[in-house]
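Asker: Structure for the following, please:
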Amino acid sequence: MASTSSREVAHNGLWKNNPALVQLLGLCPLLAVTGSVVNALGLGLATMLVLAGSNTVVSMIRNHVSEAVKIPAFVMIIATFTTCTELLMQAFTYELYTILGIFIPLIVTNCMILGRAEAFACKNPVAISLFDGLMMGGGFGLVLLLIGAIREILGSGTLFADMHLLFGPIAENWTLHLFGEGYGFLIAVLPPGAFLVAGMLIALKNIIDDRVEKRQAARREPVTTGTKRVRTTGVIS
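Answerer: Below you'll find the predicted structure:
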């Protein structure tokens, strides 16, 4: 894996071509289950596992599958990894699985996963395809986590509540109460709150990108400190 390629893949997945903030894929689960950090983290990890696994297998079989059955084969691979992830959650994080509900099996229909299989994994070697899956899944998961944290803080006044659903008894005392007992801001935990938070994050990314682009353009412009006429061999410059 070339270092330049890995940097580009990481930059694309985490920022430049982020699935949630730029491609706007997977918005249904992103908006539906990000009412808390534990929900967002659980879905983010599940999605990243499916994406990394499916990318790896698609890359391994890319030279052995004809165009006629390529998409059905990709869907079967994604469905297999989704089922495995679902069974793992049922075995080890059953309460969290019941909270996330239908959004775990619906990972199969996430356009981000099939899109990466079609656009990247079936055209690149195994190592870089696995890395692409981790970065794209990580970028999607980070946005889920950020939205979940903001909504949990604004909506309930807590952070890291119910983390034992994912990490077990060790995380029972991780809850931070930021605004005291009785605090609540209902709109933040309802679907409109998810739209508002996601919209603000997209706007913030666009502002940052615009400022970075302007700064880079300013650096590329020639710096002139005044007009200077120099005569050399009959040529005036």
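
Asker: C-alpha from now on. contacts and neighbour counts both.
Answerer: Noted.

Asker: Show me the helices in the protein, by range?
Answerer: Read by DSSP state H, the chain holds these helices, from start to end of the chain: 3-11, 27-32, 37-60, 70-92, 94-100, 111-119, 126-156, 164-167, 186-189, 191-220.

Asker: Now the second one, please; I'll put the structures next to each other:
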Amino acid sequence: MSTETVEAPVAKESEALLSKRRKKFITDPLNDDNPITVQVLGICSALAVTTQMKPTMVMALSVIFVMIFSNLIISLLRNAIPGRVRIIVQLAIVATLVTLVNEVLKAYAFDVYKQLSVFIGLIITNCIVMGRLEAFALGNKPYDSVLDGLGSGLGYSWIILVVAFFRELWGSGKVFGYDLMGAIGFENFAANGLMVSPVGAFIVLGFIIWVMRARSGYVEH
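Answerer: This next block holds a predicted model:
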């Protein structure tokens, strides 16, 4: 009988919950691969709902919620979804989540619901949401898909919040309804009507895109 000892195979180390690779799912959409400033997606809502901070914040949270849970559900079902109907399945899941958001807002934040109006429903066809389901969630594990959804949602959200901040501030002198200009000594601040129009949104968003692309050195190909 051999006295030679056989070593047990060493189990492969599992990847850390926030490894360098996984952190990039969250950090890349915030700057280098931002869905609005780089991919130029979700522009309609960025221009339409950003006249005030409050509805913009609700819109941002709604998109983050829908992105995280639609990515999660599609990833969990990815091996069971026939390729021929994958778009229909994605739309059905996103529509269900958007309907849930819509009903919660209608029940608990009706004033904001009226301000956002049809734009909550348009999350269903938001290119950012559908793009991440098709490009990422269908081919990756649930946890990675959740991080990807969170990162893309945050990347979208911080841009529209910055746009809303400057539009509300320059358009009315207020932020979240608080008279900020008056508080810092500009009691006679003259509101800029341009900022409450879509043209004002284009100007602010264009400036943000220019600054971000200049910093990153991004060039259209």
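
Asker: Can I get the helices of structure 1 in JSON lines including mean neighbour count?
Answerer: Formatted as JSON lines, the helices of structure 1 follow (neighbours: other C-alpha atoms under 10 Å):
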{"stretch": "helix 3-11", "mean neighbour count": "14"}
{"stretch": "helix 27-32", "mean neighbour count": "19"}
{"stretch": "helix 37-60", "mean neighbour count": "24"}
{"stretch": "helix 70-92", "mean neighbour count": "17"}
{"stretch": "helix 94-100", "mean neighbour count": "17"}
{"stretch": "helix 111-119", "mean neighbour count": "20"}
{"stretch": "helix 126-156", "mean neighbour count": "24"}
{"stretch": "helix 164-167", "mean neighbour count": "18"}
{"stretch": "helix 186-189", "mean neighbour count": "18"}
{"stretch": "helix 191-220", "mean neighbour count": "14"}
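
Asker: So which of the ones you listed is nearest residue 20 of structure 1?
Answerer: Distance to residue 20 of structure 1, taken as C-alpha to C-alpha, is lowest for helix 126-156 among the helices of structure 1, at 5.7 Å.

Asker: Give me the aligned partner of residue 97 of structure 1 over in structure 2.
Answerer: Residue mapping for residue 97 of structure 1 onto structure 2 gives residue 113, with TM-score structural alignment as the criterion.

Asker: OK, contacts around its match?
Answerer: By C-alpha atoms under 8 Å, 6 or more residues apart in numbering, the residues touching residue 113 of structure 2 are 102, 105, 106.

Asker: OK, contacts around the last one?
Answerer: Shown in contact with residue 106 of structure 2 (C-alpha under 8 Å, 6+ apart): residue 113.

Asker: measure it to residue 86 of structure 2 for me?
Answerer: The gap separating residue 106 of structure 2 from residue 86 of structure 2 is 30 Å, by C-alpha to C-alpha, to the nearest Å.

Asker: and the residue most central in space within structure 2, what does it touch?
Answerer: Closest to where the C-alpha atoms of structure 2 average out (C-alpha atoms, centre = their mean) is residue 153, at 2.2 Å. Taking C-alpha under 8 Å, 6+ apart, we find residue 153 of structure 2 in contact with 60, 63, 64, 67, 68.

Asker: swap the cut-off to 10 Å and go again
Answerer: The neighbours of residue 153 of structure 2, taking C-alpha atoms under 10 Å, 6 or more residues apart in numbering as the test, are 26, 29-30, 34-35, 60-68, 128-129, 147.

Asker: And for residue 77 of structure 1?
Answerer: Going by C-alpha under 10 Å, 6+ apart, residue 77 of structure 1 touches 50, 53, 54, 55, 57, 58, 71, 83, 108, 114, 117.

Asker: Now check structure 2 for the residue matching the first one.
Answerer: Aligned by TM-score structural alignment, residue 50 of structure 1 pairs with residue 66 of structure 2.

Asker: what's the answer for residue 86 of structure 1, then?
Answerer: With TM-score structural alignment defining the correspondence, residue 86 of structure 1 maps onto residue 102 in structure 2.

Asker: Not counting residues beside it along the chain, what's closest to that match?
Answerer: Of all residues not flanking residue 102 of structure 2 in the chain, residue 120 sits nearest, at 6.7 Å (C-alpha to C-alpha, 6 or more residues apart in numbering).

Asker: chain center to stretch 40-52 of structure 2: distance?
Answerer: Shown here is stretch 40-52 of structure 2, whose average C-alpha point lies 11 Å from the average C-alpha point of the whole chain (C-alpha atoms, centre = their mean, to the nearest Å).

Asker: From start to finish, how long is it in a straight line?
Answerer: The straight-line separation of the ends of stretch 40-52 of structure 2 (C-alpha to C-alpha) is 22 Å.

Asker: which bit of structure 1 covers it?
Answerer: In the comparison with structure 1, stretch 40-52 of structure 2 aligns to the range 24-36 (TM-score structural alignment).

Asker: Spit out the contact partners of the match of residue 50 of structure 1.
Answerer: Taking C-alpha under 10 Å, 6+ apart as the test, what residue 66 of structure 2 contacts is 72, 93-98, 100-101, 123-124, 129, 149-150, 153.

Asker: and which of those residues is nearest to residue 45 of structure 2?
Answerer: Of all the contacts of residue 66 of structure 2, the one with the least separation from residue 45 of structure 2 (C-alpha to C-alpha) is residue 123, at 8.7 Å.

Asker: okay but the closest one is in contact with residue 46, surely?
Answerer: No. Taking contacts as C-alpha atoms under 10 Å, residue 123 of structure 2 lies outside contact range of residue 46: 11.8 Å.
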